[in-house]
Every structure is written in structure tokens, then in C-alpha cells.
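Engineer: fold the following and give me the result.
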Amino acid sequence: MRYTHLGRSGLTISRLCLGTMNFGQQTEETQAFAIMDTAQAAGINFFDTANVYGGSSHRGWTEEILGRWFAQGAERRERTVLATKLYGTMTDKPNESKLSALHIRRALDASLKRLQTDYIDLYQFHHVDRNTPWEEIWQAIEVAVQQGKILYTGSSNFAGWHIARAQESAARRNYNGLISEQSIYNLLTRDVELEVIPAAQQYGLGILPWSPLHGGVLGGVLKQERDGVRRTTGRALEALKAHQKQIRRYEDFAEELGHEPADVALAWLLHQPAVSAAIVGPRTLEQLHGAIRAHKLKLDAGALKRLDEIFPGHRTAPEDYAW
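Structural biologist: Predicted structure coming up:
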């Protein structure tokens, strides 16, 4: 396993981050335990979750699964850089969502209890709160840091100007601010290259892409459909219909390289200089083994150029619109 620092921080993380969103609803607890044990044995030390994971009928379920896994001991918690998130609505009561100082305090304590730990390594804002001033947010976070409940702070689904506002407000308080931004980023969805990545690089945030295979569309979906392995539905089907020619060219190029399409998509992300770690969310051990294999894949300059030709990005960002 390869490692790097998360953004400008001194925190060492694996280049793969184990996303746990499927744990509970789609992956039962015993299988989730096996996936986490296998991930740690392979050197993955970075796990990501969120307080809302588990579904609307059981919010917090995924954190509870991680908590029971940590409770088994054998230094599982000590060997994990643990990231979770807050923002989403947990109950229908007032102050049970977003980023008010009151909700930050309540949500953090509730996550610590579910996770059976006394601190969070990376506490992330799952979305920007347009109605709460940054002075209030950072004051609440500073208190939590002083209490030893969190070590670092990150964002998720922020625009570039949200990152700038957060960091400038933190700087006025002589506070470290954000060290990471978690966004959707893959070969097919490269909007973050316009302003989010330039802002993150300017302020020293590491990018943590989620949905590296765009819901499976970049995982060899056309071949799988031809072979009767899967039938694409929902959002993935819409993306496939809109980009079928590109997907076909992509799968043909992956075959030319001699690699699985999913491996190429993940490897491409790990070649992007702004990316600290890619979040993979395996439902099965087989999917986890595939991600571990893919993270070792090296793409040469010619392959990277060809991928940019198939899926054009925004290489002149943040002034992309002007050139």
C-alpha cells in the first residue's frame, strides 16, 4: 500500500480510503467486518463514514457497525485514521441538522458514542451551511479540538468559493481550518477541476474523490451487460445513455492496455496531483481486492493523454471559461 499526507497536514493516510456507506443496508455486519479486517491487513488505514449512513429508517447504523468492529480490539481503532461527517438530518426535531454550534456539539457526541471511540481523526462538513456564519462553526470546532474530540476538519461537496470563505475565516482566528475536500470526481465527472481543485490546491486541501467509477459506469458496464452479468438501472443507466460512445471507446482502450476498466478509472484518479486518496466503497471482498489491485497500476503519459481525449477535462481551470 502506498501512503501520502492528507493535504498540507502531517497526517499519513493510505492512497485508498475505505468508504463504508454500503455497510448495513447492502453489506451485512459480518461481511463488513471481513472487509474492514482485509482492508487493514492490506495496509488501508483510512476509513470514511458519516452519521447519516444506514438509511432513513436507521440513521447511524453504519457508524454503529464500525463501533462494534473497533470494540473487538486488536488495535483496530489505533490503526485507523477515522473520518466521519455531519450535516444531514438525523431526526425531525429542531437543531438536528446542518452546522449550528448546537448541532455540531450534539452530532459529534452522538457519533463518538456510536463509533465507540473518544475522538475523530477527520471531522467533515457533509455540505455547506449557507445559514450559519463561519465564525460560529469554527468556534464550535475549536472547542471540540480543545476537548480532544477531533483532530482535523474537512469539507465535502463544497464549491471553490466555499473553501475560500472557510479558510479565510479560519485564518482570521489563527486556526488551521480545512485540510481536505471530499467531492464527486472521476473520468466522467470532472467539474471540480474548474474551481474546487484550484481552490483546494491554493489552500492546501487534499482532494478525496467519491464515486470513482461513477456508480459502476466506468467499471466495464457495457461488457457486463453483453455478458449478462448486470443490468444497468437508475442514475447509472442515465449516464450510460448520455455517454455510451465515450464509454465504449473507454472500455476498448482499457482492453488495449490489458487492464480492467475499473482499474484504469481508479488508477487515473490516483495520478491526479490534487488527489490525496480515492474513496472506494466495496460491497464485497471481491470489490475490495479489485481496488487494492488497481491502486498499484501505473499509467504512462501516453495513456493519460488518451484518457483526456476520451473524457476531456478542464486543463485551463480556473480560467477555463475564458480560454
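Engineer: hey, let's count contacts and neighbours off CA atoms from now on
Structural biologist: OK.
Engineer: tell me which element Met114 falls in.
Structural biologist: If you look again at residue 114, you'll see it is Arg, not Met. Element membership for Arg114, per DSSP states H and E: helix 101-115.
Engineer: that helix: which residues count as buried?
Structural biologist: Across helix 101-115, burial judged by 16 or more other Cα atoms under 10 Å covers Ala101, His103, Ile104, Ala107, Leu108, Asp109, Ser111, Leu112, Arg114, Leu115.
Engineer: looking at these, which is nearest Pro94?
Structural biologist: Among those, His103 lies closest to Pro94 (Cα to Cα), at 9.4 Å.
Engineer: what residues are up against that closest one?
Structural biologist: For His103, the contact set (Cα atoms under 8 Å, 6 or more residues apart in numbering) comprises Asn95, Glu96, Ser97.
Engineer: so who does the first one touch?
Structural biologist: I take that to be Asn95. Counted by Cα under 8 Å, 6+ apart, Asn95 has contacts Leu102, His103.
Engineer: could you also give me the structure for this second sequence? I'd like to compare it with the first:
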Amino acid sequence: MDYTHLGRTGLLVSRLCLGTLAFGPEADEPEAHAIMDRALELGINFFDTSNVYGWQSQKDWSENVIGRWFAKGGGRRDRTVIATKVYQPLSDWPNDGRLSALNIRRACDASLKRLQTDYIDLYQMHHIDRETPWDEIWEAMEVLRAQGKILYVGSSNFAGWHVAQAQEAARARHFLGLVSEQSKYNLVTRDIERELLPAAQEYGVGVMPWSPLQRGLLGGILAAEKQGRLPGNRVAPESLERYRPQLERYESLCAELGIPPAHVALAWVLSRPGVTSPIIGPVSVQQLDDIEGTLDVRLDERTLTQLDQIFPGYKTAPEDYAW
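Structural biologist: Predicted coordinates for the structure are as follows:
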């Protein structure tokens, strides 16, 4: 396993981050625990969850599943860099959601209880809160850090100017501020190349791409379609038809390379400047073992150029649209 620093911090995390969105709803607890055990065996030390994952499924919450795994001992908690999130409301009651100081405090305590731990390594804002001032947000995070409940703060689904705004507000308070940002980023969805990626690099914020396979679109979907394996797939039919011509070229290129499409897509994300760890979401140990092989894939310049031709990206703003 390869490791890198999370943004500008001294914290070392694996180049792959284990996403746990499916733990509870799709992967039952025994399977989820087996996946996490295998992840540690493979050297993956970075796990991502949220205080709402699994909540609406009427099954188990991801944080609860992870907490019972931590409770098994064996160094599981000590070997894991755990990241969770706050923002989404869990009810329609006032203050049960968003980023007020009150909700940040309550949500953090609830996550700690579910995770059965006394600290969270990376506490992430799941969405920008345009109605709460940054001084309030940062003061709440500073209190949690002073109490030893969190170590680092990250964001998710922020725009580039949100990162700049957050960092300048933190700098004025002499606080570390954001160290990471989770954004949707893959060969098909490359919007963050205009402003978010440059902002993150400028401020030393590590980027954690989510949906690196575009919900399976980049994982060999046309080959699966030919084999009749599409029922239950997460890809919307209109999305498949929209990208079908590009996917035909893409899967043909992967066949020429002799590399599975999912590995090519992940290897591409790993090659992008500013990217720390793409978030993978296996629902079985077998899927995890298959994904782990991505780290052995190195795409040469010719292949990267071909991928750009199939799935064009963006220049940094304003050059992308002004000149």
C-alpha cells in the first residue's frame, strides 16, 4: 500500500480510502466487518463514513457497524484513521442539522457514541452552510479540538470559493482550518478542475474524490450489459445512453491495455494533481481485493492523452472560458 500526507498535514493516509456508505443497507454487519479487517490487512488505514449513512435505510447505521467493529479490539481503532461527517438533518426539528454550534456539538457527541471511540480523526462538513457564519463554525470546531474530540477538519461538496472563504476565516483565527475536501471527481465528471482543485492545492487541502467510477459507469458497464448483468445496476439508463459512444471508445482502450476499466478509472483519478485518496465502496471482500490491484496500474502519457480525448476535461479558470 502507498501512503501520502492528508493535505498539508503530517498525517499519513493510504492512497485508497474505504467508503462505508453501503455498510448496513447493502453489506450486512458480518460482511462489513470482514471488509474492514481485510482493508487493514491490505494496508488501507483511511475509512470514511457519515452520521447519516444507513439512517434512512431502516437498517443499521454505518457508524454503528464501525463502532461494533472497533469494539472487537485487536488494535482496530488505533490502526484506523476514521473520518465522519456532520450537516444533514436527522429529523425536521429545528437545529437538528446544518452547521450551527449547537448541532456540531450534538452531532459530534452522537457520532462518538455510535463509533464507540473518544475521538474522530477527520470531522467533515458534509455541505456548505450558507446561513451560519464562519466564526461560529470555526469556534465550534476549535472547542471540539480543544476537548480532544476531533483532530482535523475537512469539507465535502464545497466550491472553490467556499474553500477560500473557509481558509481565510480560519487563518484570521490562527486555526488550521480545512485539511481535506471530498468532491465528486472522475473521468466523466471533471468540473472541479476549473476552480476547486486549484483552490485546494493553493491552500494545502487534500482532495478525496467520491464516486470515482461514476456509480459504475466506468467499471465496464458495456461488457456487463452484453452479459446481461445490468439489473440492479446503479447507473441510470439515460446516463448510459448519453455516454455510450464515449464508453465504447473507453472500454476498447482498456481492452487494448489489458487492464480492467475500473482499474483504469481509479488509476486516472490517482494520477491527478492534488488528489490524496479516492473513496472506494466495496460491498464484499472480493470486490475490495479486486480494487486494491489498482495501485499497481501506472498510466503512461499516451494513455492519459487518449483518456482526455475520450472524456475532455477543463482548464483552470478563467482560461477555461475566458481565453
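Engineer: between the contacts of His103 of the first structure, which sits nearest Ala41 of the first structure?
Structural biologist: Among the contacts of His103 of the first structure, and counting by Cα to Cα, the member closest to Ala41 of the first structure is Ser97, at 35.7 Å.
Engineer: looking at this, that closest one is in a helix?
Structural biologist: No - if the criterion is DSSP: H, G, I helix; E, B strand; the rest coil, then Ser97 of the first structure is coil and not within a helix.
Engineer: so it is in contact with Met90, correct?
Structural biologist: Yes - between Ser97 of the first structure and Met90 there is a contact at 6.6 Å, judged by Cα atoms under 8 Å.
Engineer: with the first structure overlaid, report how far the top helix by length along the second structure is off on average.
Structural biologist: As assigned by DSSP state H, the longest helix anywhere in the second structure is helix 237-257. Comparison of helix 237-257 of the second structure with the first structure after fitting gives an average deviation of 0.8 Å (mean Cα distance after the TM-score superposition for the first structure).
Engineer: which parts of that helix are buried?
Structural biologist: Buried residues in helix 237-257 of the second structure (16+ other Cα under 10 Å): Gln246, Leu247, Arg249, Tyr250, Glu251, Leu253, Cys254.
Engineer: and the strands in the stretch 151-300 of the first structure?
Structural biologist: Listed in chain order, the strands of the stretch 151-300 of the first structure (DSSP state E, counting those that start in this stretch) span 178-184, 206-210, 278-280.
Engineer: quick one: contacts for Leu18 of the first structure?
Structural biologist: Met36, Ala39, Ile44, Phe46, Phe47, Asp48, Ile279, Val280, Gly281, Pro282 are the contacts of Leu18 of the first structure under Cα under 8 Å, 6+ apart.
Engineer: among these, which one sits closest to Ala317 of the first structure?
Structural biologist: Relative to Ala317 of the first structure, the closest of those is Ile279; by Cα to Cα it sits at 23.7 Å.
Engineer: my guess is that closest one contacts Pro212. True?
Structural biologist: Yes - counting by Cα under 8 Å, Ile279 of the first structure does reach Pro212; the two are 7.2 Å apart.
Engineer: spit out the contact partners of the closest residue to Arg315 of the first structure other than its chain neighbours.
Structural biologist: What sits nearest to Arg315 of the first structure in space, not counting adjacent residues and going by Cα to Cα, 6 or more residues apart in numbering, is Glu193, at 7.6 Å. Contact partners of Glu193 of the first structure, counting by Cα under 8 Å, 6+ apart, are Gly313, His314, Arg315, Ala317, Pro318.
Engineer: hmm, which of those are common to the second structure?
Structural biologist: Retained in the second structure: Gly313, His314, Arg315, out of the contacts of Glu193 of the first structure (criterion both residues aligned by TM-score structural alignment, their matches' Cα atoms under 8 Å).
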